[in-house]
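# I need the structure of the sequence given here:
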Amino acid sequence: MHTQILDILGGPKAFKQNVDSFLSFIEITETGFPIAVAQLVQKRLNLSNKQFSNMLSLSESTFQRRIKNKSSLSTGESEKVVDLSKIIAKGQDVFENDDDFKTWLNSPVLALGNKKPLDLLGSSIGREEILNVLFRIEHGIFS
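Now for the predicted structure:
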């Protein structure tokens, strides 16, 4: 498990159990992340509740109710948050600056069919392709 991803998710103290291996991380994901972990990722991406709940395939009212009740995410929702954290981590590596990364997320990218990466974060295929483009940028391959 990459420590950078764990840090983006709030570090070991964000979870109610020890996260010392990828197996314990899988267990936490299956149990469901605390909503506060999702909110950290939401904040890092600078997303509204509506945008973020759409990425998790939730209604905004359900997302807000979970925040109010301090509920946990489902396994699938937690996995989406992990995917988003991987993109944040790779974006930080590539751009070395949160502002530059956020600008890139909000700008049309030729390699993504002139779509904004932010608009593709809601699907697993979109998240995977965003990671692929970030890897290509990192390695100097024209994207």
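# okay, CA-based contacts and neighbour counts for the rest of this
OK.
# does residue 119 belong to a helix, a strand or coil?
Assigned state for residue 119: helix (three-state reduction, DSSP: H, G, I helix; E, B strand; the rest coil).
# run through the residues that contact it.
Contacts were defined as Cα atoms under 8 Å, 6 or more residues apart in numbering; by that measure residue 119 touches no other residue.
# longest helix of this structure?
Longest helix in the chain by number of residues (criterion: DSSP state H): helix 75-95.
# got the buried residues for it?
Applying a neighbour-count criterion of 16 or more other Cα atoms under 10 Å, the buried positions in helix 75-95 are 75, 77-92, 94-95.
# just the helices from the chain, written as ranges.
With helices called from DSSP H, the chain shows them at 3-8, 22-31, 35-45, 49-55, 60-69, 75-95, 98-105, 117-120, 124-138.
# now show me the structure for the sequence below, then we'll compare the two:
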Amino acid sequence: MDKRLGKSRTEFRRDGTTKRHVCFIITRLIENKLSFGRGARAKPALDPCQMADNFRHMPEVSLLTFPYHDNLQVAEFVRRGVPARSLAGLAEALKLSVAGLSTTVKIPRRTLERRLAENADLKLDEAERAIRVARLLARATEVFEDRDEAAAWFSEPLNELGGKTPLECCALEAGAREVEQTLGRIEHGVFS
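Okay, here's the model as predicted:
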């Protein structure tokens, strides 16, 4: 019996919240292992698609920590199915409601609510748009070196984007490319 928690060791391991926390920590450790000491473009030791399958009960973490530099692995990740509930973690990281993010991913609010209730996967095009936003959030976090600052930047209208917010531009591939170029200019200190 674990006296600190008042539970037996078996109950402690079967507790959903505890498993979620442990998986989150493991995911962060894997993420740190992938990003440090091996170079930014080095091939990860673990297959990210297998890693995502291992954390299927916690997809928001895998969607936010997926290594987006390998397009073939991203395609495989989308093909295997991205759960609709993964949008919750992405919306939280962007400081938005899930309904607010649904407009960018182009899923009607009621359809998204139904998919969340049924624990269904996103369609391929919806998953690609969600991953596009997550990839650009990861890039913005890399540029600003702070996820909160990156999330705030996503909500600010920018002159470089015709007065639109980066999040609005992410709805289309051409707009997402423009957001990525803007991040590159910010990173290299080029002012428009």
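# quick check: TM-score for this pair?
The TM-score (TM-score structural alignment, normalised by the length of the first structure) is 0.79; 134 aligned residues with a Cα RMSD of 2.6 Å.
# dump the helices of the first structure into JSON lines; add distance to residue 15 of the first structure as well.
Output for the helices of the first structure, formatted as JSON lines (distance: least, Cα to Cα, whole Å):
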{"stretch": "helix 3-8", "distance to residue 15 of the first structure": "10"}
{"stretch": "helix 22-31", "distance to residue 15 of the first structure": "8"}
{"stretch": "helix 35-45", "distance to residue 15 of the first structure": "8"}
{"stretch": "helix 49-55", "distance to residue 15 of the first structure": "21"}
{"stretch": "helix 60-69", "distance to residue 15 of the first structure": "16"}
{"stretch": "helix 75-95", "distance to residue 15 of the first structure": "12"}
{"stretch": "helix 98-105", "distance to residue 15 of the first structure": "25"}
{"stretch": "helix 117-120", "distance to residue 15 of the first structure": "27"}
{"stretch": "helix 124-138", "distance to residue 15 of the first structure": "24"}
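# out of the ones you listed, nearest to residue 111 of the first structure?
For those, proximity to residue 111 of the first structure was assessed by Cα to Cα; helix 124-138 is nearest, at 7.0 Å.
# any residues touching the closest one, and which ones?
Looking at helix 124-138 of the first structure with Cα under 8 Å, 6+ apart, the contacting residues turn out to be 80, 83-84, 87, 90-91, 93-94, 111-112, 117, 120-121, 142-143.
# try it again with 10 Å
The set of residues external to helix 124-138 of the first structure that reach it, using Cα atoms under 10 Å, 6 or more residues apart in numbering, is 55, 80, 83-84, 86-95, 105, 109, 111-112, 116-121, 123, 139-143.
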